[in-house]
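A.B. asks: Using only what follows, build the 3D model:
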Amino acid sequence: MEQVGLAATSDVTLWSLFMQAGLVVKLVMLGLIAASVWTWAIVVDKSLNYGRVRRQLDSFEQVFWSGQSLEELYRTLSDRQTSGMGAIFVSAMREWKKSFERGARAPIGLQMRIDRAMDVTLARESEALEARLGSLATIGSAAPFIGLFGTVVGIMTSFQAIAGSKSTNLAVVAPGIAEALLATAIGLLAAIPAVIAYNKFTADAGKLSARMEAFADEFSAILSRQIDEKLQPSRQAAQ
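C.D. replies: Below you'll find the predicted structure:
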């Protein structure tokens, strides 16, 4: 009897529990494992992406505030694929140049068009920063309940086995309960990193978006002063 108990204990490994589980519980476990892998893929991708965006913002701010003329900086960036502050700058300058080429005379209308162009670009950049964060939120909120579903199904199966064997011996029911609880453990293993990553990346995305929004406000003020300087002589001449 003692040897049988030792053999049963040696069989209670994670792999053996998975292989002995029912079809529904197996599907739940596989889905949760896939969700965990997807979570870590997003974590790695976002970590690299946000680091790259920070470096791009730092580099652009250094060049922008170095005293280089706006026209020269626009010529440098207009033919490149830009992102972040560079994309906001290019969109504003493009609207600026188009308006003056068409003979803009109303400073308020020109300022509104430039601000709208920057707002659209800022929204697009913020959306890119927040891409796939919804997946983390979904996994973080749903994975524990999916694991619990697998646990409930596994425990129901164990009770059915107890009824069939007409034995309440713990050695009979323990493997089935362990299989069921493994589903909950995998659900938590998928959910906890997803929740932590979602909170961190949401905060990081908010900080990066705030930096770009602050630049857009500063650049809008710079262009507003230049609009007044350019249009003031024409208004005086018209008077």
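A.B. asks: From now on I want contacts and neighbour counts done on CA atoms only, so please keep to that.
C.D. replies: OK.
A.B. asks: Report the separation between N169 and G109.
C.D. replies: 82 Å (CA to CA, to the nearest Å).
A.B. asks: cool, and T121?
C.D. replies: From T121 to G109 the distance is 19 Å (CA to CA).
A.B. asks: Between these two, point out the one with more neighbours.
C.D. replies: For the pair T121 and G109, the greater number of neighbours falls to T121 (22 against 12), based on other CA atoms under 10 Å.
A.B. asks: Buried residues of stretch 126-134, list them for me.
C.D. replies: S126, L129, E130, L133 (16 or more other CA atoms under 10 Å).
A.B. asks: Tell me where this structure has helices.
C.D. replies: 2-11, 14-20, 23-64, 70-78, 85-101, 107-129, 133-165, 170-238 (DSSP state H).
A.B. asks: rewinding a little: let me have the buried residues of stretch 126-134 in a markdown table, extended by distance to A194.
C.D. replies: What follows is the buried residues of stretch 126-134, written out as a markdown table (distance: CA to CA, whole Å):
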| residue | distance to A194 |
| --- | --- |
| S126 | 20 |
| L129 | 17 |
| E130 | 14 |
| L133 | 9 |
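A.B. asks: Second chain to compare with the first, below:
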Amino acid sequence: MNGTVTAQALGQAAHDLSLWGLFLQADWVVKAVMIGLLIASIWVWAIVFDKVVSLRRVNRAADEFEERFWSGGSLDELYAREGEDPKHPMAFVFDAAMREWRRSAGGGAVLGGAKERVERAMAVTIGREMERLERWMVFLASVGSVAPFIGLFGTVWGIMNSFAAIAGMQNTNLAVVAPGIAEALFATAIGLVAAIPAVLAYNKLTTDLARFAGRLESFATEFSAILSRQTEAAANDKAAPAATAAE
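C.D. replies: Here you go, the predicted structure:
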């Protein structure tokens, strides 16, 4: 009686088609594929959460900064309050522009080529800040494109083992083949679970990052125009007394 119960229990264990059972019964290669894909999936969700939070934070900070920037206050006061210790990308761009501008006007007169140097400093800063925000985006793209093929590799390996079991037992009964095929297909399913969110998140985050980069570039263009107008105004003020003296 005990022997019959034990045999039945072993038979049930051998044909456990639950997700956990499929994992436990899988070949070590298929297990390695499943574990790798699960780790990649967890890391994908961690990256997505971090990027969503980061983009919301920098956009909110940019909104607040632009409100203060366009309030009509002094640029020097704004620089003293935020530019000298920037906390977000737009403040870093403002800081880079103001630093270069003050270097160019160190002697009281704006040196030639100041506009180009300011624009170059802002472009470099935008590139550096966007590179920081885009960190790990390549990983999302890689998981989205590679994970299905890794899962397919696990599936092929598992099906090969199933055919080897058929040949060894000389039995084509579906009950013999089904567990191995189910384990193999489970690897493909995990690959899709990792890949689909990665692709969707990559597309959405890429669009959001491009939109924020455009926002920084627009701010840099507008700020460069403001500095150019101030340069022209300062030059005109100096030219006026000279013209009067010549008269």
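A.B. asks: Overlay the chains and give the TM-score.
C.D. replies: The TM-score (TM-score structural alignment, normalised by the length of the first structure) is 0.92; 236 aligned residues with a CA RMSD of 2.1 Å.
A.B. asks: wait, what's in contact with the residue most central in space within the second structure?
C.D. replies: Nearest to the geometric centre of the second structure sits M137, at 3.7 Å (CA atoms, centre = their mean). Counting by CA atoms under 8 Å, 6 or more residues apart in numbering, M137 of the second structure makes contact with Y202.
A.B. asks: Which single one of the buried residues of stretch 126-134 of the first structure is nearest to R52 of the first structure?
C.D. replies: L129 (11.4 Å; CA to CA).
A.B. asks: Could you find the closest non-adjacent residue to the closest one?
C.D. replies: A205 (5.9 Å; CA to CA, 6 or more residues apart in numbering).
A.B. asks: The equivalent of that neighbour over in the second structure - how many residues pack around it?
C.D. replies: Aligned by TM-score structural alignment, A205 of the first structure pairs with L209 of the second structure. Neighbourhood size, L209 of the second structure [other CA under 10 Å]: 16.
A.B. asks: picking up where we left off before, surely the residue nearest to L129 of the first structure touches E127?
C.D. replies: No - A205 of the first structure is beyond contact range of E127, at 9.4 Å (criterion: CA atoms under 8 Å).
A.B. asks: wait, L192 of the second structure sits on V146?
C.D. replies: No - counting by CA under 8 Å, L192 of the second structure sits too far from V146 to count as a contact (10.0 Å).
A.B. asks: of those two, who's got more company?
C.D. replies: More crowded of L192 of the second structure and V146, by other CA under 10 Å: L192, with 23 against 15.
A.B. asks: Return the distance of the alignment partner in the first structure of V118 of the second structure relative to E72 of the first structure.
C.D. replies: Under the alignment (TM-score structural alignment), V118 of the second structure pairs with I114 in the first structure. Distance, I114 of the first structure to E72 of the first structure, by CA to CA: 19 Å.
A.B. asks: of those two, who's got more company?
C.D. replies: Using other CA under 10 Å as the criterion, I114 of the first structure and E72 rank with I114 on top: 20 against 10.
A.B. asks: Distance check, that one against R211 of the first structure.
C.D. replies: The value you get for I114 of the first structure to R211 of the first structure, if CA to CA is used, is 18 Å.
A.B. asks: And for L110 of the first structure?
C.D. replies: L110 of the first structure is 24 Å from R211 of the first structure, by CA to CA.
A.B. asks: Can you find the partner of Y74 of the first structure in the second structure?
C.D. replies: By TM-score structural alignment, Y74 of the first structure lines up with Y79.
A.B. asks: For its match, which non-adjacent residue is closest in space?
C.D. replies: Nearest one to Y79 of the second structure, counting by CA to CA, 6+ apart, is D95 at 7.0 Å.
A.B. asks: which position in the first structure aligns with V93 of the second structure?
C.D. replies: Match for V93 of the second structure (TM-score structural alignment): I88.
A.B. asks: show me the contacts for that match.
C.D. replies: Counted by CA under 8 Å, 6+ apart, I88 of the first structure has contacts M118, T121, L122, A216.
A.B. asks: For those residues, could you give me JSON lines that also reports distance to V37 of the first structure?
C.D. replies: Output for those, formatted as JSON lines (distance: CA to CA, whole Å):
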{"residue": "M118", "distance to V37 of the first structure": "37"}
{"residue": "T121", "distance to V37 of the first structure": "32"}
{"residue": "L122", "distance to V37 of the first structure": "31"}
{"residue": "A216", "distance to V37 of the first structure": "37"}
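A.B. asks: Just flag the most distant two among those.
C.D. replies: Farthest apart among those by CA to CA are T121 and A216. That separation is 9.9 Å.
A.B. asks: What does G168 of the second structure correspond to in the first structure?
C.D. replies: By TM-score structural alignment, G168 of the second structure lines up with G164.
A.B. asks: What's the local residue count around that match?
C.D. replies: 9.
A.B. asks: try S218 of the second structure
C.D. replies: Applying other CA under 10 Å, we find 12 residues neighbouring S218 of the second structure.
A.B. asks: Please report how far it lies from T125 of the second structure.
C.D. replies: 14 Å.
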